[in-house]
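Asks: Structure for this input, please:
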Amino acid sequence: MSANGGTKAIIAALLANVGIAITKFIAFLLTSSSSMLAESIHSVADSGNQALLLLGGKRAKRAATPEHPFGYGRERYIYAFIVSIVLFSLGGLFALYEAWHKAADPHPITAWQWVPVTVLLAAIVMESFSFHTAIKESNHTRGSQSWVNFIRRAKAPELPVVLLEDFGALVGLVLALFGVGLTLITGNGMWDAAGTAMIGVLLVIIAIVLAIETKSLLLGEGADPADLATIERAVTAGPEVERIIHMKTLYLGPEELMVAAKIGVPAWESAEELARGINTVEARIRAAVPIARVIYLEPDIYSVAAERAGTGTAAPTAAAPSPSESGEVAGRAGG
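Replies: Take a look at the predicted model:
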């Protein structure tokens, strides 16, 4: 996902939610509908969440420091996780509390009866605009993935968060319209309470899904199978590498991948030739997967006997630099 695409979707969602929150809260003040209050708080929470995502994106751009040598890219994951907590507590739990409160005193809507329906219909239109923007921006990077796989596998958290929030908001609006509509038709405030409760359950479920997916990113995810296969092909595409002994990848941020590998190399005549070969391999990796910006390659001499013994490498010989010597030359990032 490009940063610009994510920012555009976040801003569209923020503008929509601020306008929706104001109109919903006015409708609540006029009608005392619990569904309208739950939806008001939901939109306030969503607005705060989009502000958190923008803040996380800005802070993630800070330059690396000695204390954080790999930079601050993961701040975007941290703020996305905070979003899930806000959505769970301020959105879901508040709606469930309000449903319980309304069920204890299920008064009908007697004043300004046309206001909540009008506001909810207008909110559906505004939320649909935000959801359409998020879908359009997501399609730029989603490819042939299903929406479920896109949300589960996306390394940039902003678009999945906005997609789930907007989807939840649209479903919540329909549930609120259901509760308010039946309350107006029947004069029974229990329908309003039921609509509010369904909104609360929906938000709690979405918050849990967001928390689970963001937790995985915070723990550290490696490259997806397609990128991993591309990197492996790039490493072994030339005569500089005989085979990959083992390799690990890790996302340092949504758009920065670290690659660390132990590679079997031929018996080079000098450390200078070895270093040139390593630089060539690094260049191939970056050309194949541009987000692979931090690369560490450790050269070694591969041995079938050692592989069977579980090490995969042989002791250094006179014809080749030892791992301790060559590692200082080539086991580094950059080229």
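
Asks: rest of the way, CA atoms for contacts and neighbours
Replies: Noted.

Asks: Could you check how far the most centrally placed residue in the chain is from residue 166?
Replies: Centroid check for the chain by Cα atoms, centre = their mean gives residue 157 as the closest residue, at 1.8 Å. Computed with Cα to Cα, to the nearest Å, the distance linking residue 157 and residue 166 is 14 Å.

Asks: same question, residue 283
Replies: Residue 283 is 41 Å from residue 166, by Cα to Cα.

Asks: quick one, which of the two is more surrounded?
Replies: Neighbour count, other Cα atoms under 10 Å: between residue 283 and residue 166, residue 166 has more, with 23 against 17.

Asks: Quick check: chain neighbours aside, which residue is closest to that one?
Replies: Take residue 166 and drop its neighbours on the chain: the residue closest to it by Cα to Cα, 6 or more residues apart in numbering is residue 131, 5.4 Å away.

Asks: Just confirm that neighbour is within a helix.
Replies: Yes - checked against DSSP: H, G, I helix; E, B strand; the rest coil, residue 131 lies within a helix.

Asks: hang on, the earlier thing: report the contact partners of the residue nearest to the centre of the chain.
Replies: 76-77, 80, 214, 254 (Cα atoms under 8 Å, 6 or more residues apart in numbering).

Asks: Next, the second sequence, to be compared with the first:
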Amino acid sequence: MDKGITAAAPDSAAGSAGNTADAAAPARLPAAGHSGESRKVIYAAIAANLGIAAAKFAVAAFTGSAAMVAEAIHSTVDTGNEFLLLVGERRSGRPADRRHPFGYGKSVYFWALIVALSVFSLGGGLSIYHGIDALRAPPPLTDPFWNYAVLGVAALFEGYSWNVSRKALNRVRRPGTSLWQAVRSSRDASVFTVFIEDCAALLGIAIAAAGIALGQLFDNPYLDPIASILIGLVLVGAAFALARETGGLLVGEGIDREQLASLHALFDREPALDSVATLRTMQLGPDDVLLAASVQFRRGMPIDQVEAAIARLEQAIAAAHPAIRHVYFEASALRSLLHPAQHER
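Replies: Sure, this is the predicted structure:
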């Protein structure tokens, strides 16, 4: 775990104390093992979407269904998106270096944001465009058997992928909360991106099947292109949901309220502290959090007792919040510990 004390002013004694604390810092904790779970979810999604996309395109070419074209576009975009998530997963695992001293954990958030843009522009945009274009000259109604067959198989594969991502979310879901709340609180962009995509895919399959069935029932060729437009709107909604979640993480979202309250309780139990001003956190990756603690140590404490208190806090943080791998103490009152007379004047 990284650790440091930063003084509020460039006092030489305070700087010396800060260096002493850094020298005593234990080694950085290893990353939590989220990558294997995330990649399992991604591989399941790739396997589901790759074959489905080819089958949908083949049936769309055979039947001329606009809804099937929209679904084929959707599955193709999803397949490409999963490969982008793999790029993000691979880059996020790179070790820290001089240019990126806190590592590359946010890479997965960047690539998940690219996925959101892809879903919006390629998935939603093309589906809506194709649906509007088909409304001008809707294709004649044909035997829908193959459409239903491919949609049924697609639902099975998408359901499998959805279930894999659901199980991954359930492992971090708090009791009594919904899956959507688990998505909002999840910091693993790969998992919640696949989950949202699969939810949109299953809803899109239902819309496509309904559009084809209603078109046959009412002998109305316009309902199929309308289904394509609705599928596009679903994808646009999914893209906005993804952009909101990944964008917040990319620009420095902190831990949730419950975890922050737990941190405050942990600091309040430390007898060496007079007060805790602020605890600020930032998500650096799915299992990598930075904590900056602005605290007030008891006046007149020797520096060795300050270091002992910091060591106790580090151990307690590591036990209760293993994702917090960097801890920095903003000790604005450090000068009062070393020069209490000056502080009192």
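
Asks: so which of the contacts of residue 157 of the first structure is the most crowded?
Replies: residue 80 (30 neighbours).

Asks: Show me what that residue aligns to in the second structure.
Replies: Under the alignment by TM-score structural alignment, residue 80 of the first structure pairs with residue 112 in the second structure.

Asks: Tell me which helix or strand that match sits in.
Replies: Per DSSP states H and E: residue 112 of the second structure is located in helix 107-118.

Asks: mean shift between that helix and the first structure?
Replies: The superposed helix 107-118 of the second structure is, by mean Cα distance after the TM-score superposition for the first structure, a mean 0.6 Å from where its aligned residues fall in the first structure.

Asks: quick one: buried residues of the helix or strand just after that helix?
Replies: Heading C-terminal from helix 107-118 of the second structure, the first helix or strand you meet, by DSSP H and E, is helix 126-136. If you call a residue buried by 16 or more other Cα atoms under 10 Å, then helix 126-136 of the second structure has these buried ones: 126-128, 130-132, 134-135.

Asks: for the residues you listed, which one is nearest residue 334 of the second structure?
Replies: residue 126 (59.6 Å; Cα to Cα).

Asks: Now do the contacts for the alignment partner in the first structure of residue 63 of the second structure.
Replies: Under the alignment (TM-score structural alignment), residue 63 of the second structure pairs with residue 31 of the first structure. Applying Cα under 8 Å, 6+ apart, we find residue 31 of the first structure in contact with 109-113, 115-116.

Asks: As JSON lines, these with distance to residue 288 of the first structure would be great.
Replies: Output for the contacts of residue 31 of the first structure, formatted as JSON lines (distance: Cα to Cα, whole Å):
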{"residue": "109", "distance to residue 288 of the first structure": "62"}
{"residue": "110", "distance to residue 288 of the first structure": "65"}
{"residue": "111", "distance to residue 288 of the first structure": "64"}
{"residue": "112", "distance to residue 288 of the first structure": "62"}
{"residue": "113", "distance to residue 288 of the first structure": "61"}
{"residue": "115", "distance to residue 288 of the first structure": "57"}
{"residue": "116", "distance to residue 288 of the first structure": "54"}
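
Asks: picking up where we left off before, where's the residue nearest to the centre of the first structure relative to residue 151 of the first structure, distance?
Replies: Distance, residue 157 of the first structure to residue 151 of the first structure, by Cα to Cα: 8 Å.

Asks: Out of the contacts of residue 31 of the first structure, which end up buried?
Replies: Buried, going by 16+ other Cα under 10 Å: 109, 113, 115-116, out of those.

Asks: Residue 240 of the first structure contacts residue 265, correct?
Replies: Yes - Residue 240 of the first structure is within contact range of residue 265, at 6.3 Å (criterion: Cα atoms under 8 Å).

Asks: what about the lengthiest strand in the first structure, how far off from the second structure?
Replies: Criterion DSSP state E: the longest strand present in the first structure is strand 243-253. Strand 243-253 of the first structure, aligned to the second structure and superposed, deviates on average by 1.5 Å (mean Cα distance after the TM-score superposition for the first structure).

Asks: Walking through the first structure, point out its strands one by one.
Replies: Under DSSP E, the first structure gives strands at 243-253, 256-264, 292-300.

Asks: picking that back up, what does the helix holding residue 112 of the second structure rub up against?
Replies: When contacts are defined by Cα under 8 Å, 6+ apart, helix 107-118 of the second structure is touched by residues 77, 81, 84-85, 87-89, 91-92, 189-190, 193, 238-240, 242-243, 246-247, 249-250, 285.

Asks: what does residue 229 of the second structure align to in the first structure?
Replies: For residue 229 of the second structure, the residue aligned by TM-score structural alignment is residue 197.

Asks: roughly how far apart are that match and residue 14 of the first structure?
Replies: Look at residue 197 of the first structure and residue 14 of the first structure: by Cα to Cα, they are 25 Å apart.

Asks: higher neighbour count, these two?
Replies: residue 197 (29 against 23).

Asks: what's the distance between that one and residue 90 of the first structure?
Replies: 14 Å.

Asks: Surely residue 41 of the first structure and residue 91 touch.
Replies: Yes - Residue 41 of the first structure is within contact range of residue 91, at 6.3 Å (criterion: Cα under 8 Å).

Asks: ok so, going back, and the residue nearest to residue 166 of the first structure, what's its match in the second structure?
Replies: By TM-score structural alignment, residue 131 of the first structure lines up with residue 162 in the second structure.

Asks: ok, how many other residues are close to that match?
Replies: Neighbourhood size, residue 162 of the second structure [other Cα under 10 Å]: 25.

Asks: Name the surrounding residues that touch stretch 39-55 of the first structure.
Replies: The contact list for stretch 39-55 of the first structure (Cα under 8 Å, 6+ apart) reads 7, 10-11, 13-14, 17-18, 20-22, 24-25, 28, 76, 79-80, 83, 86-87, 90-92, 94, 158, 162, 165, 169, 172-173, 176, 199.

Asks: Restricted to buried residues, select those in ChimeraX.
Replies: Typed into ChimeraX, the line below selects the buried ones among the contacts of stretch 39-55 of the first structure, using 16+ other Cα under 10 Å:
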select :7,10,11,13,14,17,18,20,21,24,25,28,76,79,80,83,86,87,90,91,92,94,158,162,165,169,172,173,176,199
